[in-house]
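**Student:** Sequence plus the predicted model coming up.
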Amino acid sequence: MKLKTFLALALTCCTFAFATAKPELAKTIKFDAPPKALKTDVMDALQNRKSAQGFTEKVVSYKEIGNILWAANGINRPETGHRTAPSALNKQDVDLYVFTTQAAYKYDPKAHAMNLVVEGDNRALFTERMKTPVIILLVTDVSKFDRGDAESQKMTGAMDAGIVSENISIYCAGAKIDTRVRASMDKTGLQKLLGLNEKQIPMLNHAVGYEK
């Protein structure tokens, strides 16, 4: 009886351990190629662009996240590596980070994929009040600029981030996804979390999801 009891308890513990263990997160998430067209044209997207006031908990699919990232700052001319968003002197200084309920990832435009940076839900660093399922962070690396002083480099980087931000807004409007661009966030906390240096500056972030 004692052996049977021991085996039963061991089996129960093993079952509980497997049931509660978190699945390992993918180190890299590869996206499908972006669509060549949407049902909504550019003028409709501009007409429909607005800042969402609140979000449901509906999940944004990886397919849509990939499309948003490509529209934001993906490579649209593979032969030259040029992007959907122009940048000063083509320095391509804006990097995109994606925050979900499970982890933070960095977008790799060349591979059209995102790579795991850190596990865990860190959306609170954006003073999150709307429970947004996805947040896209725009980081400018001003070390890529070799002209001007620190202030002018930061201003140039901010303008480049603004262009990327508008790409996100227009794509989301066309794809019937809701977004809101924000400047509020814990910049120091984000730099520490992501391992950024002082030249890599969080500029803007986009809450992305589906409006209530």
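**Tutor:** Thanks, I have the structure now.
**Student:** From now on I want contacts and neighbour counts done on CA atoms only, so please keep to that.
**Tutor:** Noted.
**Student:** Show me the strands in this structure, by range?
**Tutor:** Counting by DSSP state E, the chain has strands at residues 28-30, 75-77, 82-83, 94-99, 103-108, 113-119, 134-141, 178-182, 200-209.
**Student:** Okay, one more to line up with it:
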Amino acid sequence: MTKVSRRRFMAATTAATITLPIATAARAQEAEGAASVSVEEALRNRRSTRRFANAAIPQEQLLRLLWAANGVNREDSDGRTVPAWRSAKNVDLYVAQEGGVGRYDPAANVLETMSEEDLRGVVSDQSYIVRAPAVLIYVSDRDRLAEAAGESAADEMAMAIGAHVNSAVMAQNVYLFAAAEGLGTVLIGGSADRAAIAEALSLGEAQTVTYIQPVGVPR
């Protein structure tokens, strides 16, 4: 399959010059934990973070983050919080934490336990990823993508674009949620150990790891 440049897909998502610290967004959170910042302020606070505090992400906040990434916002049509190439729902989100690995179920808005093994040290050899309290793993299913693509499924470049763009759009929503809630994150492509992740998650031949994305409280 043709290798797609991360820079090519992420260049368009770069936000305006940052003028407000992430702490500003954190202080703006309401008592129940929902951020009250504007979209513009979230964009101003959007940045990549590679240093995380040793603090777990509350389950409720993690589920809201996953909903922002790929949640259902129109139940009558299974509409999602993100657009997708050919409207394909080809990307599954896995979350690696100290207590194990879960797979996000958008319809039920729950994190289903897949393993009780801590796989953060498997996904990458970068120490800041291993230390992050949660690492999102984006997995594209080629069969689902091909079904949505129709005749374009024969075009390897089109399929690669679909797999990576659909993942990257979800990741941008994670960036904005993180900026609004005082969290830090960074999208990783090159240093992800895709073969090790696929083996650890028992992925099928049609499943491909596109990106990983550590998330946590920045320090």
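**Tutor:** Nice, thanks for sending it over. Remember, predicted model here, so these are calculated numbers, not experimental data.
**Student:** any chance of the strands of structure 1 in TSV, plus distance to residue 48 of structure 1 and mean neighbour count?
**Tutor:** Converted to TSV, the strands of structure 1 look like this (distance: least, CA to CA, whole Å; neighbours: other CA atoms under 10 Å):
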stretch	distance to residue 48 of structure 1	mean neighbour count
strand 28-30	30	16
strand 75-77	24	15
strand 82-83	24	18
strand 94-99	24	23
strand 103-108	27	22
strand 113-119	28	18
strand 134-141	20	25
strand 178-182	10	22
strand 200-209	15	24
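**Student:** Would you reformat those as JSON lines and include distance to residue 41 of structure 1?
**Tutor:** Listed next are the strands of structure 1 as JSON lines, based on distance: least, CA to CA, whole Å:
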{"stretch": "strand 28-30", "distance to residue 41 of structure 1": "27"}
{"stretch": "strand 75-77", "distance to residue 41 of structure 1": "18"}
{"stretch": "strand 82-83", "distance to residue 41 of structure 1": "20"}
{"stretch": "strand 94-99", "distance to residue 41 of structure 1": "25"}
{"stretch": "strand 103-108", "distance to residue 41 of structure 1": "26"}
{"stretch": "strand 113-119", "distance to residue 41 of structure 1": "26"}
{"stretch": "strand 134-141", "distance to residue 41 of structure 1": "24"}
{"stretch": "strand 178-182", "distance to residue 41 of structure 1": "17"}
{"stretch": "strand 200-209", "distance to residue 41 of structure 1": "20"}
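**Student:** Tell me which of those approaches residue 52 of structure 1 most closely.
**Tutor:** strand 178-182 (5.4 Å; CA to CA).
**Student:** Taking strand 134-141 as reference, get the angle to the closest one.
**Tutor:** Relative orientation of strand 178-182 of structure 1 and strand 134-141, computed by axes from the mean of the first three to the mean of the last three CA atoms, to 10 degrees: 40 degrees.
**Student:** superposed on structure 2, where does strand 178-182 of structure 1 end up, distance-wise?
**Tutor:** After superposition onto structure 2, strand 178-182 of structure 1 sits on average 1.0 Å from its aligned residues (mean CA distance after the TM-score superposition for structure 1).
**Student:** okay, which residue is most central for structure 2?
**Tutor:** Nearest to the mean C-alpha position of structure 2, counting by CA atoms, centre = their mean, stands residue 171 at 4.2 Å.
**Student:** What does it correspond to in structure 1?
**Tutor:** Mapped onto structure 1 by TM-score structural alignment, residue 171 of structure 2 lines up with residue 165.
**Student:** and if you look at residue 83 of structure 2?
**Tutor:** Residue 83 of structure 2 maps onto residue 86 in structure 1, by TM-score structural alignment.
**Student:** And the helices in structure 1?
**Tutor:** Under the criterion DSSP state H, structure 1 contains helices at 2-20, 42-48, 62-73, 150-175, 187-194.
**Student:** what comes into contact with the first one?
**Tutor:** Judged by CA atoms under 8 Å, 6 or more residues apart in numbering, helix 2-20 of structure 1 makes no contacts with residues elsewhere in the structure.
**Student:** right, and the strands of structure 1 - which one's nearest residue 40 of structure 1?
**Tutor:** Among the strands of structure 1, the nearest to residue 40 of structure 1 by CA to CA is strand 178-182 (14.6 Å).
**Student:** residues in structure 2 aligned with that closest one?
**Tutor:** Using TM-score structural alignment, strand 178-182 of structure 1 lines up with residues 184-188 of structure 2.
**Student:** now stretch 44-58 of structure 1
**Tutor:** Mapping stretch 44-58 of structure 1 onto structure 2 (TM-score structural alignment) gives residues 41-55.
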